[in-house]
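Q: give me coordinates for this.
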Amino acid sequence: MNRAQIWLSLPPDDIEGLPEGPDYRYWNGGDEYPGDPADCVFYVVPYMKPPGIALRPMPAMRALEVVQTLSAGVDHVEPGLRHLRPGVRLCNARGVHEASTAELTLALILASLRGIPDFVRAQDRGEWLGGFRPALADRTVLIVGYGSIGAAIEDRLTPFEPARVVRVARSGRTTERGPVHPLTELPALLPRADVVILSTPLNDSSRGLVDETFLAGMRDGALLVNIARGGVVDTKALLAELESGRITAALDVTDPEPLPPEHPLWRAPGVLISPHVGGPTSAFLPRARRLLVDQVTRYVNREPLANVILTT
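A: Below is the predicted model:
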């Protein structure tokens, strides 16, 4: 009798603690599959690969029961769900990327406010570039998308003594730190914020959320930080605001992505761009391995899976 195939995008020999029983196969997006996709019951999506690669085997995965991403977002695999039978569980990587993404968020904020890109360019010219710069201290910070990553960002904001952290999510609730405002209150909250951080998933309700109206609601001199997905922001509308000099931006994600060399966003004033590096750090692998061991163990023991986003 054939054992159930579990396709891992990390080498199984490098993951200590995987339960015995399943037939583990390694596939990280190569041209050749490690087996027949029809025999795969648990599919760990290749990490940091183009969406087309992740989707390629899904139409043939007729026995599939679980799709596990190693990313916090699942928008890149959602188009493939229509090919799957009913009852397949889609799980994300909650718990894997919070530390790294929150670190980068703080780095982008501090670099933008304190003018680090200007200092680097001045160093290349041998120029001593002094002057006053904004601080993060005493600023009001608005986090749009207050899930586990949003909370991790607030953890790291606190020592920098912001005047206030305002939390926004799709629906309002109360936390130990204070209220989380519903998305409907965003227009009233935007004009109060010096720094606006986007950490929301990309879905139908968030796609294009940051449009002309959103940006017009930001106060003069505010900083927009996007560590969510590029599609959350209307790039044309953002370019218009940047070129006017009214706001600045720090972007780890863009639309389109990768950003073509000739794209005007590269040369827009007041923008700092990093190439979608919120997740891939030394913190990724140990957390990803722990997640996979936990999820596969739950699956083998027929226990409830963690991080279930939806069921087909």
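
Q: when you work out contacts or count neighbours from here on, use the C-alpha atoms and nothing else.
A: Will do.

Q: name the SS class of Leu64, please.
A: coil (DSSP: H, G, I helix; E, B strand; the rest coil).

Q: burial of it, as a residue count?
A: The number of residues packed near Leu64 is 24, by other C-alpha atoms under 10 Å.

Q: so what's it up against?
A: Contacts for Leu64 (C-alpha atoms under 8 Å, 6 or more residues apart in numbering) come out as 38-43, 84-85, 88.

Q: so which of those belong to strands?
A: 40-43 (DSSP state E).

Q: drop anything exposed from the contacts of Leu64.
A: 39-43, 84, 88 (16 or more other C-alpha atoms under 10 Å).

Q: distance to Pro159 added to the residues you listed, as JSON lines?
A: Formatted as JSON lines, the buried ones among the contacts of Leu64 follow (distance: C-alpha to C-alpha, whole Å):
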{"residue": "Asp39", "distance to Pro159": "50"}
{"residue": "Cys40", "distance to Pro159": "47"}
{"residue": "Val41", "distance to Pro159": "45"}
{"residue": "Phe42", "distance to Pro159": "41"}
{"residue": "Tyr43", "distance to Pro159": "40"}
{"residue": "Leu84", "distance to Pro159": "46"}
{"residue": "Val88", "distance to Pro159": "42"}
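
Q: I have a second one here; can you model it like the first so I can compare?
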Amino acid sequence: MPSPQLPRAVFALDPVHLPLLFPPPLMARLRQAAELDPALVVRDFTDPAAAAALAEAEVLITGWGCPHLDAGVLTATPRLRTVLHAAGSVRSLVGDALWERGITVSSAVTGNALPVAEYTLAMILLAGKDTFTHRERFRSTHAYPSPVETAHTGNVGRQVGIIGASRVGRRVLELLRPFDFTVLLHDPYVSAAEAAGLGAQLLSLDDLLSRSDIVSLHAPDIPETYRMLDGERLALIRDGGVLINTSRGALVDPDALADELVSGRLHAVLDVTEPEPLPAGSPLYRLPNVFLTPHIAGSLGNELERLGRIVVEELERLGAGAPLAHEVRHADMARVA
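A: Sure, this is the predicted structure:
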């Protein structure tokens, strides 16, 4: 019997990411699952040099740096039937024209959720030990803290509030299970029974904020969550509470948050901000109660290979006639990141 014809695929992303997404062994496996030119990486769908390959492409392998897939792109790719995204959210990538044509979309968002959850767990544990405060104090005093100064330090019985049972949020909930935390959850799409199954107590947003020592944001950036933590809600967090944001800066009122942090009432671990990055004059760079990182919680370095591996596995499923394991459906777009 003749071997089945491999689907024709084209890379569409910033080529700087390609070697980390698909190191040589994984690239070899990819080329066994699809017919593609590894030297052709499209950034401009109007580039004449890419026209012939795009006209034959059945699969686009996209990633960071891929332009929005609008009607013009679909005109250039008349045979396109599948988009495999080697990154997280596809919200800025796909639009109505793609859904209307019935193109299947898959995302490596599950793979990208893991390092975000790991970062979050690390920050929760460090925040519970009051690590950042003790570090700043040790820098200036060179002295070990007294029992009085550590009386409220520790992770036993900490109330940790998770906002959003997203893929990241669920992974964080899973990682928190071995620890002596009381875990609270707010998500309007989750029932109390489901929350209990995730190891958390379901609460309203206001109740979660008022009861939590540490609040971690994992909700999607959609109109319903815009500025969900405004000044009134930030004020509900108890004095000395910690806000961790690895989601999107738009979920928090930046002026209200800055006021709380400048006053010293709250602490924050911020991997995302609004705007991003913050202007050079922002006080948040200098505050001892703020730990800022430059959007590093998601996949970086060797973690990108995990995203590439998800894409290769999806291609192998396509070749075997099996359903995609990480399909993104149009109906989900209203409530996912």
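
Q: ok, back up a step: output the ones in strands among the contacts of Leu64 of structure 1 as TSV; include the columns distance to Pro11 of structure 1.
A: Shown next, in TSV, are those (distance: C-alpha to C-alpha, whole Å):
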residue	distance to Pro11 of structure 1
Cys40	16
Val41	17
Phe42	15
Tyr43	13
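
Q: show me where structure 2 has helices.
A: For structure 2, helices defined by DSSP state H occupy the ranges 18-21, 24-33, 48-56, 71-76, 96-100, 109-128, 131-141, 167-176, 192-197, 205-211, 231-234, 254-263, 304-320.

Q: nearest to Thr246 of structure 2, of those?
A: helix 109-128 (7.0 Å; C-alpha to C-alpha).

Q: ok, average deviation of the closest one from structure 1?
A: On superposition with structure 1, the mean distance recorded for helix 109-128 of structure 2 (mean C-alpha distance after the TM-score superposition for structure 1) is 2.3 Å.

Q: could you give the angle of that helix to helix 167-176?
A: Helix 109-128 of structure 2 and helix 167-176 are oriented at 50 degrees to each other (axes from the mean of the first three to the mean of the last three C-alpha atoms, to 10 degrees).

Q: quick one, what contacts the alignment partner in structure 1 of Asp187 of structure 2?
A: Alignment note (TM-score structural alignment): Asp187 of structure 2 maps to Ala169 of structure 1. Going by C-alpha under 8 Å, 6+ apart, Ala169 of structure 1 touches 144-147, 180-183, 200.

Q: let's see that with 10 Å instead.
A: Ala169 of structure 1 makes contact with 143-147, 150, 180-186, 199-200 under the criterion C-alpha atoms under 10 Å, 6 or more residues apart in numbering.

Q: what's the closest non-adjacent residue to it?
A: Gly145 (4.8 Å; C-alpha to C-alpha, 6 or more residues apart in numbering).

Q: roughly how far does the corresponding residue of structure 2 for the one you found sit from Ala200 of structure 2?
A: Aligning on TM-score structural alignment places Gly145 of structure 1 opposite Gly164 in structure 2. Gly164 of structure 2 is 12 Å from Ala200 of structure 2, where distance means C-alpha to C-alpha, to the nearest Å.

Q: please say which of those two ends up with more neighbours.
A: Between Gly164 of structure 2 and Ala200, Ala200 has the larger neighbour count (other C-alpha under 10 Å), namely 24 against 21.

Q: correct me, but that one touches His186?
A: Yes. At 9.3 Å, Ala200 of structure 2 and His186 qualify as touching, with contact defined as C-alpha atoms under 10 Å.

Q: shared neighbours of these two, anything?
A: 161-162, 192.

Q: give me the ChimeraX select line for the residues you listed, limited to the buried ones.
A: Applying 16+ other C-alpha under 10 Å to those, the buried members can be selected in ChimeraX as follows:
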select :161,162
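
Q: which residue in structure 1 aligns with Val252 of structure 2?
A: So, by TM-score structural alignment, Val252 of structure 2 is matched to Val233.

Q: count of neighbours near that match?
A: 24.

Q: repeat that for the one 10 residues further on.
A: Burial measure for Glu243 of structure 1: 16 neighbouring residues, criterion other C-alpha under 10 Å.

Q: cool, Gln123 of structure 1 as well?
A: 12.

Q: was I right about it contacting Leu129?
A: Yes. Counting by C-alpha under 10 Å, Gln123 of structure 1 does reach Leu129; the two are 8.5 Å apart.

Q: what stretch of structure 1 does stretch 206-221 of structure 2 fall on?
A: Across structure 1, the stretch matching stretch 206-221 of structure 2 (TM-score structural alignment) is residues 187-202.

Q: quick check: end-to-end length of the matching stretch?
A: 20 Å.

Q: and Pro115 of structure 2, what is it in contact with?
A: 121, 168, 171, 296-300, 303.

Q: swap in 6 Å and give it another go.
A: Contacts for Pro115 of structure 2 (C-alpha atoms under 6 Å, 6 or more residues apart in numbering) come out as Gly298.

Q: for it, what is the corresponding residue in structure 1?
A: When structure 1 is aligned by TM-score structural alignment, Pro115 of structure 2 is paired with Ser100.

Q: next, the buried residues of stretch 62-79 of structure 2.
A: Buried residues in stretch 62-79 of structure 2 (16+ other C-alpha under 10 Å): 62-64, 66-67, 69, 73-74, 76-77, 79.

Q: my error: substitute stretch 114-128 of structure 1 in the last question.
A: Quick answer for stretch 114-128 of structure 1 (16+ other C-alpha under 10 Å): 114-115, 119.

Q: same question, stretch 5-15 of structure 1
A: 5-10, 12, 15.

Q: tell me how far Phe214 of structure 1 lies from Gly147 of structure 1.
A: 21 Å.

Q: cool, Leu113 of structure 1 as well?
A: Here Leu113 of structure 1 is placed at a distance of 25 Å from Gly147 of structure 1 (C-alpha to C-alpha).

Q: do His76 of structure 1 as well
A: If you go by C-alpha to C-alpha, the gap between His76 of structure 1 and Gly147 of structure 1 works out to 19 Å.

Q: again with Asp36 of structure 1
A: On the measure of C-alpha to C-alpha, Asp36 of structure 1 and Gly147 of structure 1 end up 37 Å apart.

Q: please identify which of these two sits among more neighbours.
A: Gly147 (19 against 11).
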